[in-house]
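*Asks:* Make a model of this:
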Amino acid sequence: MFTLTTWEVASMNNNSHVILCGQISQYNKDVPYPPPLSEEIQETLRTKNITRERFTVLNYMNKADAALCELSQLVKSGHINVLETVVEGIEKMGDAFCSMMKGGNIGKQIIKISE
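*Replies:* You can find the predicted model right below:
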């Protein structure tokens, strides 16, 4: 999980934006989302007018086709490298899922069940 430090927030520009995403490893934890911040960081966010937001991909479905086209071209050209964690065998699916929910994967979690 990514957590802002006091130094990082203090180094940010006025009117900056922090987007919270990729927090699947936090879904089953007994902590609030987004994570609570110290009073010092909250004050710096207020003083510098820094927004801290989360987003849901479903809010952008109207842009999905164009994004898929652009992203696939970037992957094909090598400008974006796709990261994957591959586990072989359907019998390991449960372990792979639990690992993913704890942040144990890098990139997309894949269960390979055949060639």
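*Asks:* Please make it C-alpha for all contacts and neighbour counts, starting now.
*Replies:* OK.
*Asks:* Can you give me the distance of residue 40 to residue 100?
*Replies:* Distance of residue 40 to residue 100, computed by C-alpha to C-alpha, to the nearest Å: 33 Å.
*Asks:* out of these two, which sits in the more crowded spot?
*Replies:* residue 100 (19 against 12; other C-alpha atoms under 10 Å).
*Asks:* in terms of contact, does that one touch residue 109 like I think?
*Replies:* Yes - between residue 100 and residue 109 there is a contact at 6.8 Å, judged by C-alpha atoms under 8 Å.
*Asks:* who touches both of these two?
*Replies:* Common contact partners of residue 100 and residue 109 (C-alpha atoms under 8 Å, 6 or more residues apart in numbering): none.
*Asks:* In which helix or strand does the closest residue to residue 85 other than its chain neighbours reside?
*Replies:* In space, and not counting its chain neighbours, residue 85 is closest to residue 109: 5.0 Å by C-alpha to C-alpha, 6 or more residues apart in numbering. Per DSSP states H and E: residue 109 is located in strand 108-112.
*Asks:* I have a second one here; can you model it like the first so I can compare?
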Amino acid sequence: MSMNPLIDSLMLKMRHNRVYTAVTFARLFGVSEKTVEAALATLIDAGKVRTWANARRDVGYCLTGTTPMSSSTVLSEATTVATPRLIRRVDGPLTGYDRELDAHRSLAMLVRR
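*Replies:* Purely as a prediction, here's the structure:
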């Protein structure tokens, strides 16, 4: 363990496969963001933590030896082939919603009782 209690607390809070920001730790520990960044720089120099940039180019920190899944990677894997745009036009009055509105009204009355 190190002599700095903030560094010890950071190592206890960090989990594998998660990315943290300095702002998150600053709020959690009630210290300034610069203090947290200095402690994280010490951990980076020691080889225990590394930086991680997300799609918005925010700098995050994760434990060394982990590769966190970013949301942009998950989104790109779920993307399908593009299709032509579908344009819906509603020119007349809407019909067929009476039954659905009655069901919502009756459910609201049941909850109200």
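*Asks:* Got a TM-score for the two of them?
*Replies:* Once superposed, chain against chain, the TM-score is 0.25 (TM-score structural alignment, normalised by the length of the second structure); 49 aligned residues with a C-alpha RMSD of 4.2 Å.
*Asks:* on that earlier part again, residue contacts, the residue nearest to residue 85 of the first structure?
*Replies:* Residue 109 of the first structure sits in contact with 84, 85, 86, 87, 96, 100, where contact means C-alpha under 8 Å, 6+ apart.
*Asks:* From residue 64 of the first structure, how far off is it?
*Replies:* Residue 109 of the first structure is 21 Å from residue 64 of the first structure, by C-alpha to C-alpha.
*Asks:* Residue 27 of the second structure: neighbour count?
*Replies:* Counted with other C-alpha under 10 Å, residues neighbouring residue 27 of the second structure total 12.
*Asks:* circling back to that earlier point, now that we have the contacts of residue 109 of the first structure, can you turn them into a markdown table and tack on distance to residue 20 of the first structure and secondary structure?
*Replies:* Shown next, in a markdown table, are the contacts of residue 109 of the first structure (distance: C-alpha to C-alpha, whole Å; DSSP: H, G, I helix; E, B strand; the rest coil):
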| residue | distance to residue 20 of the first structure | secondary structure |
| --- | --- | --- |
| 84 | 21 | strand |
| 85 | 22 | strand |
| 86 | 26 | strand |
| 87 | 28 | strand |
| 96 | 24 | helix |
| 100 | 18 | helix |
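*Asks:* Quick check: PyMOL command selecting the buried ones in these.
*Replies:* Buried members of the contacts of residue 109 of the first structure, defined by 16 or more other C-alpha atoms under 10 Å, are picked up in PyMOL with:
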select buried, resi 87+96+100
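*Asks:* Just the closest of the contacts of residue 109 of the first structure to residue 18 of the first structure, please.
*Replies:* residue 100 (23.9 Å; C-alpha to C-alpha).
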